[in-house]
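S.K.: Structure for the following, please:
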Amino acid sequence: MKINKGMSIPSLTIPLIMLTALAACQPKNDEQDVTTEESMKKPTINYPITAKGEVVDTYFGTEVADPYRWLEDDRSAETGTWVMEQNSITQGFLENIPYRDKIAKKLENVINYERVSAPFKEGEYTYFYKNDGLQNQSVVYRQKDDSEPQIFIDPNKFSDDGTVSLANMSFSEDGSIVAYMTSTGGSDWREVYVMDTKSFEFIDATLTNIKFSGLSWYKNEGFYYSSYDKPEGSELSEKTDQHKVYYHKIGTAQADDQHIFGHSDAEKHRYVWAQVSEDNRYLFISAANSTSGNRAYLKDLSVADAPWVTVKEDIASDVSLLTSEGDNLYLFTNQDAPNSKIIVADASNPDVSAWKDLIPETDNVLSPSSAGGFVFAEYMIDAVSKVYQYSLTGEKLREIVLPGIGAAGSFNGKTRESTTYYTFANYVTPSTIYKLDIASGESRLFNKPTIAFNGDDYISEQVFYTSKDGTKVPIIITYHKATVLDGKNPTILYGYGGFNISLTPRFSSVTAAWLQLGGVYAVPNIRGGGEYGKAWHKAGTQLQKQNVFDDFIAAAEYLIENKYTSSEYLALQGGSNGGLLVGAVMTQRPTLAKVALPAVGVLDMLRYHTFTAGAGWAYDYGTSEQSEEMFNYLKNYSPVHAVKPGVEYPATLITTADHDDRVVPAHSFKFAATLQAMQTGVNPTLIRIETDAGHGAGTPISKTIEQYADIYGFTLYNMGITALPQ
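M.R.: Next up, the predicted model:
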């Protein structure tokens, strides 16, 4: 239980930025482009004085002050002024970095290559996404047979600055109609446009206020989607906890859309999704209250007024519809199988009690897909892909031979297709597309990008280290072959550790640019993720969350002990739940790293569940209202509450965005204000607040280049790096 004692907002002041010099560091070697000592002088920062309110909450008899509660109001003029002040201070510091523009050019050079997605067939056309290199948003193309590809949808025309993005796209059964979603400024709230694919004319009014939704068509008649009631307060931060499924019939008004599921006040679900089977016979509903575990229900659309049939009622495990054939449903689940399996169920009796294993659980985590009437089972073996092809009778037909060690994905397609496409990548291999003949299992290269980055010049090695409690954890470390392991290499340690999400080796242009700048890039597969199944995930949740931080700390210690880097050249980086990871580790071990880069982080662990859909994260975190033990545990590591006066924390660049309605920017605002008030020493504590951007999806290329030029510049500058490689 908690009680607010009141809130007031003192007036804000806007100080000037004071620039005074600190000593510059020496270059690493004579072969680099060396900046002058004068250009490396660092500014002294006179932070804005952030007003303190008088809010005090009481949890189980313990009073907890929340002086920056007023920053949670994203619509107030005071918060707007604070944001402008902070951005002014931050940009003043970043502009003093002599090689920031050179980093931006490096990023632009490595990002500027043609990127093509795996093709997919809809109606008479084959569609694919393509980015010429520096386009803010990728363009959707289509072609019929061997004709020249033509532009189908160009999201770069949605807005002048690229801040309106294409978020999702779904075609009717015969491909004659497309429904596509757009996101403005990175918001999770979407609009849906319905367009005739031949005439390019919009055939419905725009659907609005849609959030956390797919678009699943029923024949050519209409589609199912999900949303919340629009909040009465701020749409960016107000709590949303009643998700609903609707059916939109083409040619009718959105106000007439039919409630299908999730509109009962007696039983709320925070996340509800609808999926129509490819044969249009079944409607499958997934209903969840958290990011792990769901109920599932089925309706036979071929029977008028057919009742809902329960597939799975308990929420202790996950289940989803992979594909169907006649009366058989092929479901993907971790029910009694922490590493997941595929089962077959009879649609007339789909209850858990009647399930039969099709592809049983193995020692490795399964991530399946389907195409051409077959199942493609991708297994993670120490976070690296191995793929097998199965028939719908459960017969293992073959292993799909991959081109190397890395991560494979896609293998999607309709049942009638004879080919499918898949992608392959690792930290030094850009995403390459292969075309697979489903009948023979033979692959051939379809598209290999040409990029200003030579992966052959780099080493990407996987090793195992030991965490605090003796757990063995894998880490992939990537660096140039000429790197000398002398403890002086700028290194980014990137982590996530939550929500059953696995960090498999994927290529990133911005990471490639960091490697070209002479950096080491290290990614450990820490607990809380899904690399080793449900048990690995649960070992990093709630009262075991400290395991995640300990694993990350042990990864840093491994890099230091083995001379990849040292504390003076180490940066901690992570976003969202990974932002929490960085915030917790930097407050627990302030001298572990020189730089901390928490991005769009969950940083106030006592109040995260009061914003937007945050209550759904309780499976991983627990809540401050759950029990006194949980409250004390959360308060102990909550970054906003763990900051102590008189401590020198790492040089910190917090990044967030004003339209982030998933992890609201108030988390980052409050953490920045607290750090600035308590930081001791000369390390800067800055916050970079992107405008017209959200949690990350749909970010324009131009903003990505600007952001990472700032992040990498800040990192190297605070490590004392005076020169960049030629």
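
S.K.: CA only for contacts and neighbour counts going forward, please
M.R.: Noted.

S.K.: can you map out the helices along the stretch 1-150 of the chain?
M.R.: 77-94, 100-111 (DSSP state H, counting those that start in this stretch).

S.K.: and if you look at the chain?
M.R.: Taking DSSP state H, the helices of the chain run over residues 77-94, 100-111, 509-516, 533-538, 546-561, 577-588, 618-621, 628-637, 639-642, 666-678, 701-718.

S.K.: Another sequence for comparison is provided below:
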Amino acid sequence: MKKPLNFGPTAVILATLPLWIFSSCSTSSSTSTGTTTSEQVASAPAAEPATPPTPQPPIAKKVPKELTVHGDTRIDNYYWLNQREDPEVIAYLEAENAYTKKMMAGTEDLQQKLYQEIVGRIKQQDESVPFKDDGYWYYTRYEAGKEYPIYARKKGSLTAPEEIMVNANERAEGLNYYAAAGMNVSPNNKLLAFGEDTVSRRKYTIRFKDLSTGQMLKDRIPNTTGSAVWANDNKTVYYTVKDPSLRSYKIFKHTLGTPASQDKEVYHEADETFSTFVFKTKSDKYIIIGSGSTLSNEYRYLDASNPNGTFKVIQPRERGLEYSVDHFGDKFYIVTNKDGATNFKLMQTPVSKPGKANWKEVIPHREDVLLEDIEIFKDYLALQERKNGLTQIRVKKWNDPKVDYYIDFNDEAYTAYISTNPDFDSKTLRYQYSSLTTPNSVYDYNMETKQQELKKREEVVGSFNPENYEAKRIYATADDGTKIPISLVYRKGTNLDGSNPTLLYGYGSYGNSINPGFSSVRLSLLDRGFVYAIAHIRGGQEMGRKWYEEGKMMKKKNTFTDFIDASEFLIEQGYTNPNKLFAMGGSAGGLLMGAVINMRPELYKGVIAAVPFVDVVTTMLDTSIPLTTGEFDEWGNPADKASYDYMLSYSPYDNVKAQDYPNLLVTTGLHDSQVQYWEPAKWVAKLRNMKTDDNKVLLHTNLEAGHGGASGRFERYKETALQYAFLLSLLNQNQ
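M.R.: Just a heads-up that it's a prediction; the model follows:
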């Protein structure tokens, strides 16, 4: 696949901890009703002048809303919070932010210290490893003190003069949020297409720049995914637009110099359970339009030199048939689950007859190995696979079956993946590698000689020494006997006597594998005695495709019980205890957090739930909400009674009850395009109304950002510092 230019990670964006997770804490609330604004949040009078008053949380008013499905009626008292434009809603969110700030006021010095630690480890002036594509070397660099990257290139040689394609610092001036995406250079190397989002709603406007003059073109294409794909005529591009629910649903063709209103629609994905996208093959020969849902795919192709031609279907969609496409020579290469290949296999088919009847096997299906990705070269084929929860890279030679080997990796818990490799003729494979103790490393590997060169290792500024830390892979046992991998890291010398603060991270959805990679940010916890652990629970894909299948739909509760079993195992093995065990997850991982604290709240001292998907049933019943229709095969469709009943049995919001809960930090973004802000806002309101303890519950809403949190290289770490301060404050650690 010919992807938008991937300039490679730099030290600043390699933290394993999701950057959209930042902290707050909370307190229990009274049960009185009435709306408050940030100015109306009152404090009780102090008994002594020297004793500061205890901040009181805002109390969301109750407006009962009946929601009836399948003869079952639920009462949602906080449904009104979904009115984004209502000043009363904004006032309530602002009041929550003010309360969070007051509750965290005693940690301000600690937050500043943490922030300085985190950014102090980042190399201020940094540059990615350049890669060569069609005679140019492309890279990203950062200037000291600047928040955003500079996208640049050099012609022919790294000693040639620099050409700045996009200086995101200049583009972001005066904006509260800025993100650039989809850098794509025309075949003649003279024009650049890229997307810009200034709201954090992931609706990009595509812009064009003449790289020979440095001038921006007048063309603007709004409401896109941010990526434009060039035809070989250097004037035609294809792009994807979004519907009101933010589903990618149409592909258009644009000719430079013409108004976007005149663009021609070339494909409409009418099935609301599918999304569509467009890309160019690595060979530059074909434009590919893809459509995908959870359980099936469909692709169309067009000769990139014939932009006025008609797209042809490779293989019509079939429910349960998943496949992806790349091109080499006179064949398409297909990674697919055809004929029960649960962990996928590699097939090839003639371009002239691409349907599945002509697919021939190249790499067979294996029960114990998941085929994740491929990279095609003229002489070699590289495969990214996963076995026993760990990624591995395999190299084969097309015309010599004896050349078939794996690149050696030695860490007990690590991640490795194929990186940017645009040159078909190259014998060098670029890959990236890191572990819980090894900073992200970029390697060039000669597939012929098996010699490799370390091109760059993320520099951790300061006194970091990987020898000071220890990483392990251990296994908890679920109630059904399943072995659940746990990757963990801690500072050497830590006594495993049950007294260690431990942060357990989990996700477990969409087949997304959480790999054990390095984070310089995380050192601020490890150096304060924390154990950091990742629970590789079902619903992810760490142990193969079946691992995913066992944690979705009507088996979703395995995800939650796996996390609980991992938590209990860490306690049993002496890593921690319930007074020092913390849990963290974001988005679908926030659903995980909500479910486990309903089920086993006594296991955790504190929990961070970032942009949490907690109102499962109501959201999945509303097809106007982004992502809903495309996820019926992930969670179920509550229009079906059996799915409704099962989802209702675990939905965090619907299962809040009168019980003690751990200290809770909940975060969201007003412009979140994936989990709408009102889900966490409603959840916090209901928790405050029903819980029986005096633990903290804080909500922080970033009123300028969306699902990914704050933009900017350093600004985001203020949120991380707040998050860490939340954890440390619960341990009475203020240093």
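
S.K.: one step back: what's the closest of the helices of the first structure to residue 497 of the first structure?
M.R.: Of all those, helix 546-561 sits nearest to residue 497 of the first structure, with 6.0 Å by Cα to Cα.

S.K.: which helices and strands sit right next to that closest one?
M.R.: strand 458-466, helix 577-588 (3 or more Cα pairs under 8 Å, 6 or more residues apart in numbering; DSSP states H and E).

S.K.: TSV please, covering those and showing distance to residue 14 of the first structure.
M.R.: TSV is the format used below for those (distance: least, Cα to Cα, whole Å):
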stretch	distance to residue 14 of the first structure
strand 458-466	47
helix 577-588	27
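
S.K.: looking at those, which is buried most?
M.R.: Mean neighbour counts were taken over these using mean count of other Cα atoms under 10 Å, and the top value, a mean of 26, falls to helix 577-588.

S.K.: what's the mean deviation for that one versus the second structure?
M.R.: Once fitted to the second structure, helix 577-588 of the first structure is off its aligned match by 0.8 Å on average (mean Cα distance after the TM-score superposition for the first structure).

S.K.: What is the corresponding segment of the second structure for that helix?
M.R.: Residues 588-599 of the second structure are matched to helix 577-588 of the first structure when aligned by TM-score structural alignment.

S.K.: Find out how far that stretch is from the centre of the chain, if you would.
M.R.: Taking Cα atoms, centre = their mean, to the nearest Å, one finds the center of stretch 588-599 of the second structure at 18 Å from the center of the full chain.

S.K.: Please apply the same query to stretch 446-459 of the second structure.
M.R.: The answer for stretch 446-459 of the second structure is 27 Å, by Cα atoms, centre = their mean.

S.K.: and if you look at stretch 391-405 of the first structure?
M.R.: Relative to the centre of its chain, stretch 391-405 of the first structure is centred 29 Å away, using Cα atoms, centre = their mean.

S.K.: same deal with stretch 360-375 of the second structure?
M.R.: 25 Å.

S.K.: which residues sit against it?
M.R.: Residues outside stretch 360-375 of the second structure that contact it (Cα atoms under 8 Å, 6 or more residues apart in numbering) are 335, 341-349, 381-388, 418, 421, 543-545.

S.K.: Give me the nearest residue to residue 63 of the second structure, chain neighbours excluded.
M.R.: Counting by Cα to Cα, 6 or more residues apart in numbering, residue 63 of the second structure lies nearest to residue 77, which is 4.9 Å off, once chain neighbours are set aside.

S.K.: ditto for residue 196 of the first structure
M.R.: residue 177 is the one closest to residue 196 of the first structure (Cα to Cα, 6+ apart), at 4.7 Å.

S.K.: For burial, what's the neighbour tally of the counterpart of that neighbour in the second structure?
M.R.: Taking TM-score structural alignment, residue 177 of the first structure has residue 191 as its aligned residue in the second structure. Using other Cα atoms under 10 Å, residue 191 of the second structure has 22 neighbouring residues.

S.K.: wait, isn't residue 191 of the second structure in contact with residue 208?
M.R.: Yes - the pair residue 191 of the second structure and residue 208 passes the contact test of Cα atoms under 8 Å, sitting 7.0 Å apart.

S.K.: Out of the helices and strands packed on helix 546-561 of the first structure, which is closest to residue 350 of the first structure?
M.R.: Closest approach to residue 350 of the first structure among those is made by helix 577-588 (35.3 Å; Cα to Cα).

S.K.: Now do the contacts for residue 340 of the first structure.
M.R.: Here residue 340 of the first structure is in contact with 332-334, 360-362, 365-366, 533 (Cα under 8 Å, 6+ apart).

S.K.: right, and residue 621 of the second structure touches residue 640 too?
M.R.: No - with contact defined as Cα under 8 Å, residue 621 of the second structure does not reach residue 640; the gap is 10.3 Å.

S.K.: neighbour-wise, which of these two wins?
M.R.: residue 621 (17 against 11).

S.K.: which non-adjacent residue is nearest that one?
M.R.: Counting by Cα to Cα, 6+ apart, residue 638 is the residue found nearest to residue 621 of the second structure once chain neighbours are left out, at 6.2 Å.

S.K.: for residue 535 of the first structure, same thing?
M.R.: residue 338 (6.5 Å).

S.K.: Relative to residue 634 of the second structure, how far out is the alignment partner in the second structure of the one you found?
M.R.: Aligned by TM-score structural alignment, residue 338 of the first structure pairs with residue 342 of the second structure. Counting by Cα to Cα, to the nearest Å, the gap from residue 342 of the second structure to residue 634 of the second structure is 16 Å.

S.K.: hmm, back to that, tell me the most buried of the helices of the stretch 1-150 of the first structure?
M.R.: Ranked by mean neighbour count, the helices of the stretch 1-150 of the first structure are led by helix 100-111 with a mean of 20 (mean count of other Cα under 10 Å).

S.K.: That helix packs against which elements?
M.R.: Secondary elements touching helix 100-111 of the first structure (3+ Cα pairs under 8 Å, 6+ apart): helix 509-516, helix 701-718.

S.K.: Could you dump those into CSV with distance to residue 461 of the first structure added?
M.R.: Shown next, in CSV, are those (distance: least, Cα to Cα, whole Å):
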stretch, distance to residue 461 of the first structure
helix 509-516, 14
helix 701-718, 23
